[in-house]
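Trainee: prediction below, plus the sequence it came from.
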Amino acid sequence: MSSISIVPTDPQRWPLHVNAGVHHWQYLDLAASTKQPQSVAEKYFLGLLTELPNLPVASNFQDASRNGFRFYQKLQLNDGHWGCAYGGPSFLLAGSVIAMYISETEIPAEWKIEIIQYLSNTVNKDGGWGLHFAGDTTVFATALYYIALRILGLEPTEPLVSKARARLLELGGATAVPQWGKVWLALLNLYSWSAVNPIPPEFWLLPDWVPFHPWRWWVQCRVVYLPVSYLYANKVTKPLNPLLQSLRQEIFTRPFEEIDFNRFRNTTAPTDLKKPLSPLLRAANVLLRFWENYIRPDWLA
């Protein structure tokens, strides 16, 4: 049975706090929520009735523009900017849960309820999750969301969890999870860092004119690469505990102790593979591994 009570929260008790563009939802007790009425924007984000008057039906471009202006005017937040949701990609929510667990940051009970509710509402019919909430099932999302649900307190026997595990094992288990998944599993002591292709922080020391300097990369890759390269270089790993020991036996198709993770360094599940590793990238990984193990000066280690 679940160790937490899955009772839906009251959406009318969630105010949005904004500080320099940072959004933080807080769950208030009943007394406090009555003293802090929700704004139109908060109601809109939470899927509640905004109670805004119906706009006149537009008959031309100018009328449609005015309607749009009036609508978005009501969604502007107190500091002047417009907020939006960015919860679809599966690498965000799972990463937040895992990062809080690794850093021993308490996950509020209300967050746990809403995260479990969200995953229950976005799970695919086969029991897994895709790279985004409308995507076909992938090993990456299914493995990370399975782990997140276990961190949140659900037991393997819970229907949502057991079905996800069954689907993950049908896909071959977590050994063929893509690179970002390998990193998360290595941080959790569920994968070997030696089986993660190099993520050298030394790239940041290269001259700016180098064509592959990280500052030239797409922002989503760049901002992930910077902290992950530090974690990789230091081989940061959470110490084993009973939950992690159990997960080692839950997410793979064979006993953890028998797995040669190095065999899966370049392996990505067919469900997740968008483009095979090029020969150039494979050669670069070999050279970077050689640099890391035999050439890199001690002061860079």
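Mentor: Received, thanks. In this text the structure is predicted, and so the values were computed from the model without any measurement. Numbers count the residues shown, from 1 in each chain.

Trainee: when you work out contacts or count neighbours from here on, use the C-alpha atoms and nothing else.
Mentor: OK.

Trainee: would you map the helices across the stretch 201-301 of the chain?
Mentor: For the stretch 201-301 of the chain, the helices identified by DSSP state H, counting those that start in this stretch occupy 219-234, 242-250, 279-290, in order along the chain.

Trainee: can you list contacts of the second one?
Mentor: Okay, so that is helix 242-250. 147, 151, 165, 188-190, 255-256 (Cα atoms under 8 Å, 6 or more residues apart in numbering).

Trainee: list only buried entries from those.
Mentor: Neighbour-count burial within the contacts of helix 242-250 applies to 147, 151, 165, 188-190, 256; the criterion is 16 or more other Cα atoms under 10 Å.

Trainee: any idea which of these is closest to E158?
Mentor: R165 (10.5 Å; Cα to Cα).

Trainee: check which residues of stretch 97-108 are buried.
Mentor: 97-98, 101.

Trainee: out of these, which is nearest to Q76?
Mentor: Using Cα to Cα, V97 is the member of the buried residues of stretch 97-108 that lies nearest Q76, at 29.0 Å.

Trainee: how much space between that closest one and L188?
Mentor: V97 sits at a distance of 12 Å from L188 (criterion: Cα to Cα, to the nearest Å).

Trainee: ok, now K238?
Mentor: As defined by Cα to Cα, K238 lies at a distance of 5 Å from L188.

Trainee: give me the common contacts of those two.
Mentor: When contacts are counted by Cα under 8 Å, 6+ apart, the set common to K238 and L188 consists of I102.

Trainee: before we move on, the earlier item: out of the contacts of helix 242-250, which is nearest to L171?
Mentor: Within the contacts of helix 242-250, proximity to L171 (Cα to Cα) peaks at R165, which comes in at 9.9 Å.

Trainee: contacting residues around that closest one?
Mentor: Applying Cα under 8 Å, 6+ apart, we find R165 in contact with 142-143, 146, 250-251.

Trainee: can you select the buried ones from the residues you listed in PyMOL?
Mentor: This is how PyMOL selects the buried members of these, with burial counted by 16+ other Cα under 10 Å:
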select buried, resi 142+143+146+250+251
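
Trainee: tell me the two of the contacts of R165 that are most distant?
Mentor: T142 and E250 (12.6 Å).

Trainee: mind checking the SS state of the residue of the chain most remote from its centre?
Mentor: Checked against the mean C-alpha position of the chain, the extreme residue using Cα atoms, centre = their mean is S59, at a distance of 43.0 Å. Three states are possible here, and by DSSP: H, G, I helix; E, B strand; the rest coil the one that applies to S59 is coil.

Trainee: and here is the other one:
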Amino acid sequence: MKRSSDVIALPSARPDLAQSYSASDSGIAQAISRAQENLLRQQRPDGHWCGELMVDSTLCSDYVLFMHWCGDVDPQLQQRCVRHIVRRQLPDGGWNIYYGGPSEVNASVKAYFALKLAGCSADAPFMQDARANIMRLGGIPQMNTFSKLYLALLGQFPWKYLPTIPVEMVLLPSWAPFHIYKMSSWSRAMLMPLSIISHFKPTRVLPGEKQLHELYPLGTEQTDLRLPRSEPFWTWRNFFLRVDDTLKFLHPLRLRPMRRRALEEAERWMLERIGEGSDGLATVFPAMLNCLIALRALGYSKKNPVYVKAEKDFAGLFVDDSEDFRIQPCFSPVWDTAINIIALAESGASPEHPA
């Protein structure tokens, strides 16, 4: 039977290393030995591996935005984030989302906004370069909806142009065509706090000098900021956009008899997954940050034990060394351990090795 091209075949037995290089090639053998020693040095006492996940500047940008939305800015932490963001600005003025990549509008707008909130002058040369690059990329209207939500929290994008996320979805039965447990775990952890945020729409009003009017090519009044429909009439995109139009039409009518119960259920669902024994909601940056926002929107104070633990779990993603401050998107002990075990086995480590 022909094997699918997207399936990686793992050998059932350790291959003969002599087939891939000469046993007399001492340079290769020494390199493999050093690589094995390096991996073994990084193994944790309980046997697992977990390396640092390196990503782009958007996580530090998001965190600066979050601190200003909360109205609780840690000046030292903010300054570390600013240094991280500035160091990653590209020669053309923008920021990318992967190493060696081109400037990307979401990363660039969020970096510019974070720097502006942190006190960087919009007239500084590096800010002017950033602004020019963002405008070349189309400005705020070209951002994705997830990034626009963070702008909406700070009053820089109209909530009415964001997709509605009805919290009542948590009440749908398992036999329904759409149900939260028919999503991936990662998507579910993202969507539940977002549904709470979508209900409350908690917005902090910024002073004029901190706003982003300059990143709208045609201004906010002259621009249609709705998500565009696709050309054919019957498409899944158009279907969901019409569903969203219906939800937006019903919202001011307050025909939401199940809203209170749904909010309580969504809150309960979230609390069950951030309590003792958890390292945070899905232990992934976006879900954990959304969880903090949702908790504040629900009325949890900064000193509430639930919020304190969620904030502590979130801070566990921080990496602060002498060279740089950065934030990891998540932890990766499972796949790091699996990959390293395979690497050691395939490079000749004995199955009886203590590791």
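Mentor: Arrived safely, thanks for sending. Just so it is clear, the structure is predicted and the values come from calculations on it, not from any experiment.

Trainee: for the buried residues of stretch 97-108 of structure 1, which one is nearest I116 of structure 1?
Mentor: V97 (11.3 Å).

Trainee: do you know how far the residue most central in space within structure 2 is from L53 of structure 2?
Mentor: For structure 2, the residue sitting closest to the mean C-alpha position, by Cα atoms, centre = their mean, is P286 at 3.8 Å. Computed with Cα to Cα, the distance linking P286 of structure 2 and L53 of structure 2 is 15 Å.

Trainee: over to E221 of structure 2?
Mentor: Summarising the geometry, the distance separating E221 of structure 2 from L53 of structure 2, computed by Cα to Cα, is 41 Å.

Trainee: and stretch 162-176 of structure 2, which stretch of structure 1?
Mentor: Alignment note (TM-score structural alignment): stretch 162-176 of structure 2 is matched to residues 196-210 of structure 1.

Trainee: what ranges do the helices span in the stretch 1-150 of structure 2?
Mentor: Assigned by DSSP H, counting those that start in this stretch, the stretch 1-150 of structure 2 shows helices spanning 26-41, 58-70, 75-87, 105-117, 125-136, 145-153.

Trainee: so which of those helices is the most packed in?
Mentor: Greatest average neighbour count among the helices of the stretch 1-150 of structure 2 goes to helix 105-117 (a mean of 25), per mean count of other Cα atoms under 10 Å.

Trainee: between that helix and helix 145-153, how big is the angle?
Mentor: Angle of helix 105-117 of structure 2 versus helix 145-153, following axes from the mean of the first three to the mean of the last three Cα atoms, to 10 degrees, is 20 degrees.

Trainee: helix 105-117 of structure 2 vs structure 1, average offset?
Mentor: Helix 105-117 of structure 2, aligned to structure 1 and superposed, deviates on average by 1.2 Å (mean Cα distance after the TM-score superposition for structure 1).

Trainee: ok so, going back, adding distance to P207 of structure 1, write the buried residues of stretch 97-108 of structure 1 out as a markdown table.
Mentor: Listed next are those as a markdown table, based on distance: Cα to Cα, whole Å:
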| residue | distance to P207 of structure 1 |
| --- | --- |
| V97 | 36 |
| I98 | 34 |
| Y101 | 37 |
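
Trainee: ok, those vs E158 of structure 1, which is closest?
Mentor: Compare each of the buried residues of stretch 97-108 of structure 1 with E158 of structure 1 using Cα to Cα and the shortest gap goes to V97, at 18.7 Å.

Trainee: the closest one maps to what in structure 2?
Mentor: Using TM-score structural alignment as the criterion, the counterpart of V97 of structure 1 in structure 2 is V64.

Trainee: now do N124 of structure 1
Mentor: Structural alignment places N124 of structure 1 opposite L90 in structure 2 (criterion: TM-score structural alignment).

Trainee: that match: neighbour count?
Mentor: The number of residues packed around L90 of structure 2, counting by other Cα atoms under 10 Å, is 18.

Trainee: mind listing what it touches?
Mentor: Residues touching L90 of structure 2, when contacts are defined by Cα under 8 Å, 6+ apart, comprise 96, 103.

Trainee: I'd say V236 of structure 1 and L185 touch.
Mentor: No - checked against Cα atoms under 8 Å, the pair V236 of structure 1 and L185 is beyond contact range at 11.0 Å.

Trainee: sorry, back to before: which residue of E221 and L53 of structure 2 possesses the greater neighbour count?
Mentor: When neighbours are counted by other Cα under 10 Å, E221 of structure 2 and L53 differ, and L53 comes out ahead with 12 against 8.

Trainee: what's the counterpart of the more buried one in structure 1?
Mentor: Applying TM-score structural alignment, one finds that L53 of structure 2 aligns to Y86 in structure 1.

Trainee: so how far is S174 of structure 2 from L263 of structure 2?
Mentor: Relative to S174 of structure 2, L263 of structure 2 is positioned 18 Å away (Cα to Cα).

Trainee: the residue farthest from the centre of structure 1 pairs with which position in structure 2?
Mentor: So, by TM-score structural alignment, S59 of structure 1 is matched to A29.

Trainee: likewise L154 of structure 1?
Mentor: With the correspondence set by TM-score structural alignment, L154 of structure 1 lines up against C120 in structure 2.

Trainee: same thing with S229 of structure 1?
Mentor: Aligned against structure 2 by TM-score structural alignment, S229 of structure 1 finds its counterpart in S195.

Trainee: now do the same contact list for its match.
Mentor: If you count contacts by Cα under 8 Å, 6+ apart, S195 of structure 2 has them with 165-167.

Trainee: please report how far the closest residue to G181 of structure 1 other than its chain neighbours lies from S103 of structure 1.
Mentor: Spatially, and ignoring its direct neighbours in sequence, G181 of structure 1 is nearest to F140 (5.9 Å; Cα to Cα, 6 or more residues apart in numbering). Taking Cα to Cα as the criterion, F140 of structure 1 is separated from S103 of structure 1 by 22 Å.

Trainee: cool, E258 of structure 1 as well?
Mentor: 29 Å.

Trainee: same thing with G127 of structure 1?
Mentor: Remark: distance between G127 of structure 1 and S103 of structure 1 (Cα to Cα) = 29 Å.

Trainee: cool, and R296 of structure 1?
Mentor: R296 of structure 1 sits 29 Å away from S103 of structure 1 when distances are taken as Cα to Cα.
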